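A.B. asks: any chance you can model this:
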Amino acid sequence: MTAWRDVEQAEPEFAQRVRALFDAHKHKTIATLRADGSPRISGIETVFEDGELGFGSMADARKGADLRRDPRFALHSATVDPVDGAEAQWPGEAKISGRAIAGPVTDGSDSFRADIAEVVHTHLNEQATRLVVEWWTPTNGLRRVERE
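C.D. replies: You can find the predicted model right below:
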């Protein structure tokens, strides 16, 4: 299993940027898979605690049922538009995908922690002329591409 602490240990600066994007706003988006295999997008809150990335689901919510049936997920940080004229200061957006490990039900809510498969930070280069995609996986480490 790959926990958030593993990302922090492998690439501390990259992990700090990704976490800052997730911590910047309360609400994020999660993609899960419905019983028929089609995607479902839901709002969610996340927490980084004790080296783990955790999230929950209200009792009887469809996203919790999705994750218990098929643990694959993709999380997306909140996204804000670059400010005209200050595009180079745009912090970008972050994504984390993997498998949800079910925890105990507390206060009638499901809890999950992430077994991380991939972490992505998409942003602009310093000149704001190219899109930069950086991604980390437990197998291949940190990689980077720039696109026009």
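A.B. asks: use CA for all of it now, contacts and neighbours both
C.D. replies: Fine.
A.B. asks: tell me how far stretch 105-119 lies from the chain's centre.
C.D. replies: Stretch 105-119 has its C-alpha centroid displaced from the chain centroid by 12 Å (C-alpha atoms, centre = their mean, to the nearest Å).
A.B. asks: can you list the neighbours in contact with it?
C.D. replies: 1-4, 18, 52-59, 64, 94-104, 135-138 (C-alpha atoms under 8 Å, 6 or more residues apart in numbering).
A.B. asks: please give me the structure for this one as well, since I'd like to look at both together:
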Amino acid sequence: MVTNWTDFQTAEPQFAQAVRRRFEQYKHHVLATIRKDGSPRVTGLEVTFLHGELWLGMMPYSRKAQDLQRDPRFAVQANPGAGDDMRDGDVRVSGRAVEVTDPEVIARFSGEIAPPEPFHLFRVEPTEVVATSIEGEELVVRTWRPGRRGRTIRRGNGDEPAREVS
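C.D. replies: Next comes the predicted model:
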């Protein structure tokens, strides 16, 4: 099922807003791609939310861009920030990164973001969004996948099983 950021926002508006806020706390995040030999590659990356889409921009001919041109599967993890308290939780978006080559779309993006040029531009088709946080004494995991309702799972300190609450 092909989807975009707007589909996620429509299905889960509060969750989408929280995920976006989490990514916007920091400029740099961590991107995971798949190398030519099938092994994982992890690199730094900036993400952009614009016109109802989540975008990934990259330097020309960078290894991560080449990875995505060959295999569009990816995961991007929000920067965890300083400290180890995970106060703001942990957020990840996985999916497909579709390279955009339409000059009008690139010009529109460049006109609003002014990235260093030239660059590769990829539009995200999310297949899973996950947020993990600590609330009181519970681990809370929220997930969304296209075509499914969002789920929230709460897990206590280990003395009780995890339970789905939505």
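A.B. asks: related to what we said a few turns ago, filter the contacts of stretch 105-119 of the first structure down to the buried ones, ChimeraX style.
C.D. replies: Only the buried members of these end up in this ChimeraX selection, burial being decided by 16 or more other C-alpha atoms under 10 Å:
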select :2,3,4,18,52,53,54,55,56,57,58,59,64,94,95,96,97,98,99,100,101,102,135,136,137,138
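A.B. asks: what's the residue nearest in space to the middle of the first structure in contact with, if anything?
C.D. replies: Centroid check for the first structure by C-alpha atoms, centre = their mean gives residue 96 as the closest residue, at 2.9 Å. Contacts for residue 96 of the first structure (C-alpha under 8 Å, 6+ apart) come out as 74-76, 116-120.
A.B. asks: what's the answer for residue 51 of the first structure, then?
C.D. replies: Listed by C-alpha under 8 Å, 6+ apart, the contact set of residue 51 of the first structure reads 3-6.
A.B. asks: any idea which element the residue nearest to the residue nearest to the centre of the first structure when sequence neighbours are not counted lies in?
C.D. replies: Using C-alpha to C-alpha, 6 or more residues apart in numbering and skipping the chain neighbours, the partner closest in space to residue 96 of the first structure is residue 119 (4.5 Å). Using DSSP states H and E, residue 119 of the first structure sits within strand 110-124.
A.B. asks: which positions in stretch 30-48 of the second structure come out as buried?
C.D. replies: Using 16+ other C-alpha under 10 Å as the test for burial, stretch 30-48 of the second structure gives 30-35, 45-48.
A.B. asks: right, and residue 98 of the first structure touches residue 53 too?
C.D. replies: No. Judged on C-alpha atoms under 8 Å, residue 98 of the first structure makes no contact with residue 53 at a distance of 11.0 Å.
A.B. asks: show me where the first structure has strands.
C.D. replies: Remark: strands assigned in the first structure by DSSP state E are 28-33, 39-44, 46-49, 52-57, 72-76, 93-102, 110-124, 131-137, 141-147.
A.B. asks: aligned counterpart of residue 137 of the first structure in the second structure, please.
C.D. replies: The equivalent of residue 137 of the first structure in the second structure is residue 145 (alignment by TM-score structural alignment).
A.B. asks: separation between its match and residue 84 of the second structure?
C.D. replies: According to C-alpha to C-alpha, to the nearest Å, residue 145 of the second structure stands 28 Å off from residue 84 of the second structure.
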